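[1] With the input below, show me the fold.
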Amino acid sequence: MDELPADRPDRDLLAENRARQRELYGEPLGERVHRLTSGLRITQARLASALGLSPAMLSQLSGARRVKIGDPAVLSRMVALDRRVCRGPVPPDEVAGLLEQIRAGATPWGADGVCSCGGEPVQAAVPPPREPRRPVVPHPEDALRGVIGPARLIAAAAALATSFPELAEVLRRAASRR
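    The predicted model follows:
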């Protein structure tokens, strides 16, 4: 779902796209773009140029009219720039050089997020990885009721009561629960 289909209300789809971006990138891209442009005191067009995107594409991503960054190198440059901005203010006289480093792909950040820019290595402030979404699993008693009726659950409980009293109790609870 990369573009807005004409048959859906824009507001609903934009909300879905932001939620999808949150799943993919940890936050909607509009928040990250705003953090970068305000942190570096640059325009969105200048950020787009440094990342290797057209200003129109960055605008669509930022506004959730598109969901995914298609080029892994662009995403890598955005993450590297975000890591630097999260470390603290970038002096105004260093912004142009930083953007050129990002554009060229020559950044001092490793995949582990450690910056080795002069002095001691500094761990970039990167949000922790998100845990994968767990599927909703029905309660076992609900699952049992979906397979067999209460009378048969009680009969099965009676048959298992002597050998497997724990299972018999689960079956009885499933039969009695509505």
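[2] hey, let's count contacts and neighbours off CA atoms from now on
    Noted.
[3] What ranges does the chain have for its helices?
    10-25, 29-40, 44-51, 55-62, 72-87, 92-104, 140-147, 150-160, 165-176 (DSSP state H).
[4] how about the ones you listed, which one is nearest P129?
    Minimum separation from P129 across these (Cα to Cα) falls at helix 10-25, 9.6 Å.
[5] which residues touch the closest one?
    Here helix 10-25 makes contact (Cα atoms under 8 Å, 6 or more residues apart in numbering) with 1, 4, 27-29, 63-68.
[6] of the residues you listed, buried ones?
    The neighbour count (16 or more other Cα atoms under 10 Å) marks 28-29, 63-68 as buried among those.
[7] Second chain to compare with the first, below:
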Amino acid sequence: MSVAEDTVARNRALQIEWYGEPLGDRVRPLLDRLGLSQSGLAGVLGLSAPMLSQLMSGQRAKISNPAVLHRLLAVEDLVADPAFDALAAADVKERLEEIKGETAATTSGLRMAASERPGDRPPDEGARPSTPSSERPPEAEPARLVQALLREVASAAEIDAAADLIADRFPDLAEVLRVYGTGRTSEAEAHFARTVLGRLLGDRSVIP
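    Purely as a prediction, here's the structure:
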């Protein structure tokens, strides 16, 4: 095996550890579903086309900018939505433009998700026009923030190892690590809706 081939194999192994599978395997289905070129998707993600190509081919291993990973998860979420096939091309284009302008979770975003209800938002935030992202279910943003946090502090392999260590004594906690640490965004949102929103709605006494 040449040095270049060895580098690609090592980088793909790291991508499996960090992202669950090689980035090429995650990105190619998005290109097919969206009908985009690599250059077009790179623009949405905030990468140069050569950089995206290098990540997909394994010449580079890591997405170093958290905002780029955030946008990739958002694009995957868009394509995985059961309603995606019914969207008009103009709606898909509008949603991709929205994703292009999104940033990774920030301290202010974490604070807002943790402490604010929709009615508490300042007027300029509450007055945003209705768009597909503003119609996301209430579990979407908190689930994404937990995902981003776990994936920032540990690799997929480390999260799986931690889950294995505690699975016998703390199975629910192990499930949280696996769902949010290595699962898909849609799985994290479903888990959040089931375990957090479901309990809140079931106990009206805790809702102001």
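[8] export the helices of the first structure to JSON lines and tack on distance to R133 of the first structure?
    Listed next are the helices of the first structure as JSON lines, based on distance: least, Cα to Cα, whole Å:
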{"stretch": "helix 10-25", "distance to R133 of the first structure": "9"}
{"stretch": "helix 29-40", "distance to R133 of the first structure": "20"}
{"stretch": "helix 44-51", "distance to R133 of the first structure": "30"}
{"stretch": "helix 55-62", "distance to R133 of the first structure": "23"}
{"stretch": "helix 72-87", "distance to R133 of the first structure": "22"}
{"stretch": "helix 92-104", "distance to R133 of the first structure": "32"}
{"stretch": "helix 140-147", "distance to R133 of the first structure": "20"}
{"stretch": "helix 150-160", "distance to R133 of the first structure": "33"}
{"stretch": "helix 165-176", "distance to R133 of the first structure": "28"}
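[9] Give me whichever of those is most buried.
    Neighbour counts (mean count of other Cα atoms under 10 Å) averaged over each of these peak at helix 44-51, with a mean of 20.
[10] Over in the second structure, find the residue span that one aligns onto.
    Using TM-score structural alignment, helix 44-51 of the first structure lines up with residues 38-45 of the second structure.
[11] From G88 of the first structure, how far out is M57 of the first structure?
    Per Cα to Cα, to the nearest Å, M57 of the first structure is found 27 Å from G88 of the first structure.
[12] G30 of the first structure too?
    In terms of Cα to Cα, G30 of the first structure sits 20 Å off from G88 of the first structure.
[13] for A111 of the first structure, same thing?
    Distance, A111 of the first structure to G88 of the first structure, using Cα to Cα: 19 Å.
[14] again with V170 of the first structure
    56 Å.
[15] can you check L144 of the first structure too?
    According to Cα to Cα, L144 of the first structure and G88 of the first structure sit 55 Å apart.
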